[in-house]
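Q: Give me the fold of what follows.
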Amino acid sequence: MSYPPGDDGQQGHPHQPGQYPPPGGQPQQGGYPPPGNPQHGGYPPSGNPQQGGYPQQGGYPQQGGYPPPGYPQQGGYPPPGYPQQGYPQQGGYPAPGAGAPLQDPLVAADFGDWWGKVIAVLRRSWQPLLIIQLATALPALIVGAIIALVVAAGGGVALAVVGGLLSAIIVVAVALLAQGASVYVVTRQAAEQPVGAGEALSFAASRALPLLGWGVLAGILTFIGFLLLVLPGLYLLVVFAASLTGVIMFEKAGIGRTFELVNREFWPTAGKLITAFIAAGIYSWIIQTIVGLFANAGTALYSILVNILTLPVSLASAGVAVVTYATLRNRENAQVGTPILVHELQN
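A: Sure, this is the predicted structure:
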């Protein structure tokens, strides 16, 4: 039996004697593999080789190959809430200028989304926030009321001054402690991590000195600003209310960082905070009016009732602080979101 000639004019040598290659250049065992199904030593189809080449369609990369677009390399994505060094890898938050990640529970895309995220914080975290307020702010207010009663009983001018300063220091210190603990709770629960009020208060106590120090300095500067034609005071009030607690808790930075963070988004930030202040003022006025029907203004009973019934304002202030700060950080660097903030808290 004769064989078809090869390219050199000699007789060909198919792998199985007595058989011609099947049509289409697909011989049997030992020959060339059929298209799309390479055998040992054969050439794989373009763009889909086997071991050592590119991955199969829809699959994961083979040993030594390259991953398909959108799949991270080894050591890529960190687990939720625990990012690796730096910011999330490919496929995380949008690149700078691409807009806010709407799925992030703490980063707002616009004014309406900002209010939505603040309300979501209240729905998600109101229980531990209430415990924090009851464990800190309420006792401080009671102590302040007792000091006021002692002064009113006729302790003299000197005692009145000392008592007023002591009461103010206690209230400010405890309020800052409660704010720091509230920021911790809001951030951890936004990342769906379990956290209790005791853990949050312990964490805030570890930052008590910078919280108190920078908080007192911010209060003094704001007071001086109001004395200087009011407008400087309003400006400082917006800057510190929007970012001071966040800068201290997350970045462990000082008061100078607040200006850098807020100035680039000052007017949108001011608009959000003004609406929050107005809403809080209206609510407090309604509460004071109702309580005034049952207790005389200026009495200890009036003060205690008003402070208890206005606790929702304090709870909401934690959401305002965290959502505003997270949004400012995201505007500065669009890869910053809740996972990064949790990572900064824990390190």
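Q: C-alpha from now on. contacts and neighbour counts both.
A: OK.
Q: hey, which helix is longest across this protein?
A: helix 157-190 (DSSP state H).
Q: for comparison, sequence B:
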Amino acid sequence: MDVRSQQDPLVSGSIGEWLAAAGAAVRRSLVPLVLIQLAVFVPVAVIVGLLGGLGAFGDAEALAPDYGFGYVLQTESLTVRLISVVLGTLGLAASVFVIVRDAAGRAWTPGEAFGFAGRRFLPLIGWILLSSVLTVVGYVLLILPGIYLTVVFGGALLGVVTIERGGLGRTFRLVNPRFLGVLGRLLLLAVLSFVYSLVAAAVSALPGLLVGGDAPAVVGALLMNLLTIPLVVFTTAALVVLYGELRSRLEPGTGTATFADELDRR
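A: Predicted coordinates for the structure are as follows:
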């Protein structure tokens, strides 16, 4: 067992330790992480519900990118999509702040968490969009470059942008030495997410199956989004711990205390 993983809550060794550290991060910060996701979800749900009452519901397309926030209430309104992306990215950045500060045992206030998120969400949106474009181009060209970029950006971009205030180039330095390990962790995370999503979809379909009609369908959509919150919370924690592992491997001696110090930089 890696000694570092026993001493640092955000630095893991094996895949088992990674999952355990992610679970511990969720338990440590569960209440604020759920409240952050509710702060993202509720305003969008209300707006979409109002638009839905005016006939604005569209076909099934996710409101936000699948990068730490993947709520599935549907609308063709560009305004609502933009609002969901902004709020989702704010929630993602605030969640990273909370996970790191709690792991470091440092007190924080909601104002500090959302103040940090307010300073980081625009760069986060920009880098996520750029990485998404590059990844899509990689898949279109030869597929393998797309897979490679998915692993590199998926494994490190969140931590690099929020904690280090870095860009895409830094992700290659972190992931390349541990590429296969990152690939395995992301594949496992994808499988767990898929299985959980199937169960959540089955549960959310129950109102429509039992009652039928439009109202149960809306209730089912709301339920599906609420059930998505635990998955978003765990995924965010898992990505933060993965970043911590990559960072400590590349730069021995860095860990949770280092990340917390970097978050405090203006």
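Q: Residue 227 of structure 2 maps to what in structure 1?
A: If you follow residue 227 of structure 2 across to structure 1 using TM-score structural alignment, you land on residue 309.
Q: how about the closest residue to its match other than its chain neighbours, what does it touch?
A: Spatial nearest neighbour of residue 309 of structure 1, chain neighbours left out: residue 287 (6.8 Å); criterion: CA to CA, 6 or more residues apart in numbering. Contacts were defined as CA atoms under 8 Å, 6 or more residues apart in numbering; by that measure residue 287 of structure 1 touches 306, 309, 310.
Q: how about residue 287 of structure 1, what's its partner in structure 2?
A: Here residue 287 of structure 1 is matched to residue 200 in structure 2, going by TM-score structural alignment.
Q: host element of that match?
A: Using DSSP states H and E, residue 200 of structure 2 sits within helix 179-204.
Q: And that helix, what's buried?
A: The neighbour-count check on helix 179-204 of structure 2 (16 or more other CA atoms under 10 Å) flags 179, 181-183, 185-186, 189, 193, 196-197, 200-201, 204 as buried.
Q: again with stretch 105-125 of structure 2
A: 113, 114, 116, 117, 118, 120, 121, 123, 124, 125.
Q: How about the counterpart of the third one in structure 1: what's its closest non-neighbour residue?
A: It stands for residue 116 of structure 2. Aligning on TM-score structural alignment places residue 116 of structure 2 opposite residue 203 in structure 1. Sequence neighbours aside, residue 181 is the residue nearest to residue 203 of structure 1 in space, at 6.8 Å (criterion: CA to CA, 6+ apart).
Q: mind checking how far that neighbour is from residue 316 of structure 1?
A: 14 Å (CA to CA, to the nearest Å).
Q: Who has more neighbours out of the two?
A: residue 181 (28 against 18; other CA atoms under 10 Å).
Q: dump the residue contacts of the equivalent of the more buried one over in structure 2.
A: Matched by TM-score structural alignment, residue 181 of structure 1 corresponds to residue 94 in structure 2. Residues in contact with residue 94 of structure 2 (CA under 8 Å, 6+ apart) are 36, 113, 114, 116, 117.
Q: hmm, 10 Å instead?
A: Taking CA atoms under 10 Å, 6 or more residues apart in numbering, we find residue 94 of structure 2 in contact with 32-33, 36-37, 88, 110, 112-118, 120-121, 162.
Q: Other residues contacting the one helix or strand residue 142 of structure 1 maps to?
A: Take DSSP H and E as the rule and residue 142 of structure 1 turns out to sit in helix 137-152. Under the criterion CA under 10 Å, 6+ apart, residues 132-134, 153, 155, 157-164, 166-179, 298-301, 303-304, 307-308, 311, 314 lie in contact with helix 137-152 of structure 1.
Q: thinking again about what came up before, quickly list what's touching both of residue 181 and residue 316 of structure 1.
A: Between them, residue 181 of structure 1 and residue 316 share the contacting residues residue 129, judged by CA under 10 Å, 6+ apart.
Q: how far off helix 157-190 does the helix holding residue 142 of structure 1 point, in degrees?
A: 170 degrees (axes from the mean of the first three to the mean of the last three CA atoms, to 10 degrees).
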